[in-house]
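Enquirer: please work out how this folds:
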Amino acid sequence: MSAGRALWKPILIAACVAIFIGVLGGTLTDTGPWYQNLRKPSWQPPDWLFGPAWTLIFALATASAVYAWRSASDKAQREWVIGLFALNGFLNVLWSTLFFALRRPDWALIEVVFLLISILMLIVSFWRRSLSASLYLLPYLVWVAFAAVLNLEVVRLNGPF
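Expert: The predicted structure is shown next:
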């Protein structure tokens, strides 16, 4: 493989996976009548902000994946990077499925704890090998923590489900 292809391959793969996860999560996010009729806290951001926020978060996660991949010293470490991001992507889509598709914000509130743990696992796992890979994930951690509090408020204001 040429040096140019070796440099671009992880970027293209990470970008394609991030786009796939983002599109899949987006298609599960139905903000129709059920969602609109939920009582939400006054401090919830406007709906239009969520798309750009997630786009930025997925772009930063893509950069994180590339830095983590390139900092891996062997095949086992690269497989660990893939596994951690795969788990995180699954949990990200699962949250959307629970909250929007199944209309169970209460279940999503339980699941978001695991999503937060998966983000922390990514950050801690990459910290020593690639500080950049970890730092690129901090906005994701903050956003999901904010979303968890928002999720809690939706459950509190609308439960039981």
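
Enquirer: could you use CA atoms for every contact and neighbour count after this?
Expert: Noted.

Enquirer: how far off centre is the one helix or strand residue 26 maps to?
Expert: Assigned by DSSP states H and E, residue 26 falls within helix 3-28. Centroid displacement of helix 3-28 relative to its chain, using CA atoms, centre = their mean, to the nearest Å, is 14 Å.

Enquirer: contacts for the following helix or strand past that helix, please.
Expert: Next helix or strand after helix 3-28 toward the C-terminus (DSSP H and E): helix 33-36. Contact with helix 33-36 is made by residue 100, as judged by CA atoms under 8 Å, 6 or more residues apart in numbering.

Enquirer: give me the residue at the spatial middle of the protein.
Expert: Centroid check for the chain by CA atoms, centre = their mean gives residue 92 as the closest residue, at 4.9 Å.

Enquirer: let's see this one next, to set against the first:
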Amino acid sequence: MKFKPVAFIINIAITLSVGALGGWATAKSVKTWYPTLNKPSFNPPNWLFAPVWTTLYVLIGIAAYLVWIRRDKIVHFPRTVAIYLIQLILNLAWSFIFFYLHEVGFALAEIILLLAIIIINALTFYKINKWAGLIFIPYIIWVSFATFLTYNIFILN
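Expert: Here you go, the predicted model:
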């Protein structure tokens, strides 16, 4: 299939935009509220989150592009898009719930739902394009870790 640079850039721009909105919701609390929380010993340093999330958003965008270029061959393309968009919305919602609203318990419940939808998204993409599904593995691993971290922060606070 021929590479479509505009579609490629748009798919990555969408995910990076979600990341930017999440970053906006996070920015103030990372300096004010977040440092006041009790955190487990395995809590990563703050500087690690931006490069990890940026990389993940680029990977998510690449996966979406790999599915988008096959959209004409996907019987349930609207359902596939809906799963993808729900996953992005839940991803963004976690930042607002945790960092903007300071609702750690609600954020824990939300991230568990997010992780389930990410796995569903990965499996859906895998059926369309194996690489698109496999690209989600680092995202699944990171959000699994983030779920465990959120759980520990909830317990400690």
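
Enquirer: which one in structure 2 is aligned with residue 40 of structure 1?
Expert: Alignment note: residue 40 of structure 1 maps to residue 39 in structure 2; criterion TM-score structural alignment.

Enquirer: pretty sure that match is touching residue 155, no?
Expert: No - in this structure, residue 39 of structure 2 is not within contact of residue 155 by CA atoms under 8 Å, at 9.4 Å.

Enquirer: more neighbours: the two, which one.
Expert: Set residue 39 of structure 2 next to residue 155 and count neighbours by other CA atoms under 10 Å: residue 39 wins out with 18 against 13.

Enquirer: which outside residues touch stretch 67-75 of structure 1?
Expert: Residues from elsewhere that reach stretch 67-75 of structure 1 (CA under 8 Å, 6+ apart): 10, 78, 81, 126, 129, 130, 132, 133.

Enquirer: mind redoing it with 10 Å?
Expert: Stretch 67-75 of structure 1 has contacts (CA atoms under 10 Å, 6 or more residues apart in numbering) with 7, 10-11, 14, 61-65, 77-82, 122, 125-134, 136.

Enquirer: among these, the buried ones, what's the ChimeraX command?
Expert: Paste this into ChimeraX to select the buried members of these, with burial taken from 16 or more other CA atoms under 10 Å:
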select :10,11,14,61,62,63,64,65,78,80,81,82,122,125,126,129,130,131,132,133,134,136
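
Enquirer: now, which of the contacts of stretch 67-75 of structure 1 lie within strands?
Expert: Of the contacts of stretch 67-75 of structure 1, none are assigned to strands by DSSP state E.

Enquirer: contacting residues for residue 93 of structure 1?
Expert: 21, 22, 23, 24, 25, 26, 27, 28, 29, 115.

Enquirer: output those residues as JSON lines; include the columns neighbour count and distance to residue 101 of structure 1.
Expert: Shown next, in JSON lines, are these (neighbours: other CA atoms under 10 Å; distance: CA to CA, whole Å):
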{"residue": "21", "neighbour count": "19", "distance to residue 101 of structure 1": "16"}
{"residue": "22", "neighbour count": "20", "distance to residue 101 of structure 1": "15"}
{"residue": "23", "neighbour count": "13", "distance to residue 101 of structure 1": "14"}
{"residue": "24", "neighbour count": "15", "distance to residue 101 of structure 1": "12"}
{"residue": "25", "neighbour count": "20", "distance to residue 101 of structure 1": "10"}
{"residue": "26", "neighbour count": "14", "distance to residue 101 of structure 1": "11"}
{"residue": "27", "neighbour count": "14", "distance to residue 101 of structure 1": "9"}
{"residue": "28", "neighbour count": "19", "distance to residue 101 of structure 1": "6"}
{"residue": "29", "neighbour count": "18", "distance to residue 101 of structure 1": "7"}
{"residue": "115", "neighbour count": "25", "distance to residue 101 of structure 1": "18"}
